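> what follows is a protein structure lacking sequence information:
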C-alpha cells in the first residue's frame, strides 16, 4: 500500500492551522508536500514482505566455495537504520548488529540490511523491530540461531520530556541456539568491539 501523498499533504496543512500557523506564509507553503514526500520514504516498508531479500540462498556444502564452510556464526555489524516511533511519530536511528548460526544455506550479506530497511520503514517501536528482524531471519533461513542487537537514539527521549541528548536504547532479540545468554555472550561482546 503506497502512502497517499495528497491526503498526507492536506492533513499536514490542517496540522499547521491547528498549531496556530499560517500554512500560506512563504516558509510553510511547500511544507505539506515536503512532509508527504518524506513520509513516502519513512513508511516505504508498510505492506512489504521483509523475507523477500532472504529468498535467494547459497548452499554451504554445494555452493561456490564449499571449502569455506562457516564453523561458527555469520555476523554483520553496524547496519545503519532509521525509523519513526509510533508513539510520537518522531524519528529514531541507530545501528543493527545481526548474527546467525548457518545451517546448510547462507544468504548474501547484502540481504540482511534490506530486511532491516523494510521493517524499519514502518511506524515502529525498537523492541518490536528487533523481534521482527529476528523472526524474519529465523523463519526464512535454515539457521540454528539468530541474534539481533539494536542500539538507537530516540528523538522522543532527546527532544521532549526529560531531555537526555546522550541516551541510547539497546535491545536484544534472540532465537534458537542463541536464545541462551551464555551462548550469545561472545557474539554480544564482538558486536560491541571496535575493529573486532
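Looks like it came in fine. Owing to the predicted nature of the structure, the values given are computational and were not obtained by experimental measurement. Numbers count the residues shown, from 1 in each chain.
> rest of the way, CA atoms for contacts and neighbours
Will do.
> wait, residue 107 sits on residue 54?
Yes: look at residue 107 against residue 54 with CA atoms under 8 Å: they come within range, at 6.4 Å.
> between those two, which contacts overlap?
Common neighbours of residue 107 and residue 54 are listed as residue 141 (criterion: CA atoms under 8 Å, 6 or more residues apart in numbering).
> second structure follows, compare the two:
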C-alpha cells in the first residue's frame, strides 16, 4: 500500500489553516510537501509483510559444524528504531534488543533488523510492536525461544502532559523458553552490558 502524498499535502494545508496559520507564508509554503515525504517514510511499513526478510534461512546442518546445533541464544543488541505513537501521532524512538534460540535454521542478522524496521514504520504502540516482532521471529523461524526488549523515549511523555524529559519505557515480549524469567535472566544481563565490554 502506497501513501497518498497529494492527499497528505491537502490535509496538511487544511490543518495549518485550522490552527490559524497561513499555509502560503514563506516558512510554511513547502510544509505540505515535506509532510507528505515524511509520512511516506514514517509509514512505509503499512501493509508490508514484516516476516518476509526471514524467508532466507541457513541450515545449521549444512554449515561448518554440521553435527552441532547452537547451544545458546543469538542476541542482537542496540538496533536503533523510531516509530509513531498511534494515540497522538508523536514519534517514539529507542533501541530494540532481539534474541532467539535457533533450532535447525538460522537467519542473517540484517533480516532481524529489517523486521524491526518494517513493524516500526506504521502507527504503533510500543507494547504491540514488541509482541509483533516476537511473533514474526517465532512463527517464521525454527526457534526454541524468542526475546524482544524495547527501550524507547516517547514524544507524548517528553513533550506534552507531564513533560518528563528523562523518562523511557521498557517492554519485554517473550516466546518459548524465554517465557521463563529465569531462562531470560542471562540475556537481560547481557543486554545491559556496555557494547564491546568483556564477558
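Everything's here; your move. Given the structure is predicted, the values throughout are model-derived calculations rather than measurements.
> and the TM-score between them?
Scored by TM-score structural alignment, normalised by the length of structure 1, the superposition of the two chains gives a TM-score of 0.97; 196 aligned residues with a CA RMSD of 1.1 Å.
> looks to me like residue 76 of structure 1 is in a strand.
Yes: per DSSP: H, G, I helix; E, B strand; the rest coil, residue 76 of structure 1 lies within a strand segment.
> what sits closest to it if chain neighbours are left out?
Excluding the flanking residues, the one nearest residue 76 of structure 1 by CA to CA, 6 or more residues apart in numbering is residue 98, at 5.3 Å.
> where does residue 101 of structure 2 land in three-state SS?
Applying three-state DSSP: residue 101 of structure 2 is strand.
> any figure for the gap between it and residue 183 of structure 2?
Counting by CA to CA, to the nearest Å, the gap from residue 101 of structure 2 to residue 183 of structure 2 is 11 Å.
> one step back: quick one, what contacts the residue nearest to residue 76 of structure 1?
Residue 98 of structure 1 makes contact with 75-77, 112, 146-149 under the criterion CA under 8 Å, 6+ apart.
> show me which of the residues you listed are buried.
75-77, 112, 146-149 (16 or more other CA atoms under 10 Å).
> would JSON lines of those residues with distance to residue 50 of structure 1 be doable?
Output for these, formatted as JSON lines (distance: CA to CA, whole Å):
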{"residue": "75", "distance to residue 50 of structure 1": "19"}
{"residue": "76", "distance to residue 50 of structure 1": "17"}
{"residue": "77", "distance to residue 50 of structure 1": "19"}
{"residue": "112", "distance to residue 50 of structure 1": "10"}
{"residue": "146", "distance to residue 50 of structure 1": "16"}
{"residue": "147", "distance to residue 50 of structure 1": "17"}
{"residue": "148", "distance to residue 50 of structure 1": "15"}
{"residue": "149", "distance to residue 50 of structure 1": "18"}
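> what's the closest of the contacts of residue 98 of structure 1 to residue 32 of structure 1?
Nearest to residue 32 of structure 1, judged by CA to CA, of the contacts of residue 98 of structure 1 is residue 112 at 33.6 Å.
> the aligned partner of that closest one in structure 2 sits in which helix or strand?
Mapped onto structure 2 by TM-score structural alignment, residue 112 of structure 1 lines up with residue 112. Taking DSSP states H and E as the criterion, residue 112 of structure 2 maps to helix 109-120.
> quick one: distance of that helix to the chain centre.
Computed by CA atoms, centre = their mean, to the nearest Å, the chain-centroid distance of helix 109-120 of structure 2 equals 7 Å.
> what's that helix packed up against?
strand 74-85, helix 126-140 (3 or more CA pairs under 8 Å, 6 or more residues apart in numbering; DSSP states H and E).
> would you turn those into a markdown table with distance to residue 27 of structure 2?
Putting those into a markdown table (distance: least, CA to CA, whole Å) gives the following:
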| stretch | distance to residue 27 of structure 2 |
| --- | --- |
| strand 74-85 | 25 |
| helix 126-140 | 33 |
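> out of those, flag the one nearest residue 31 of structure 2.
strand 74-85 (18.8 Å).
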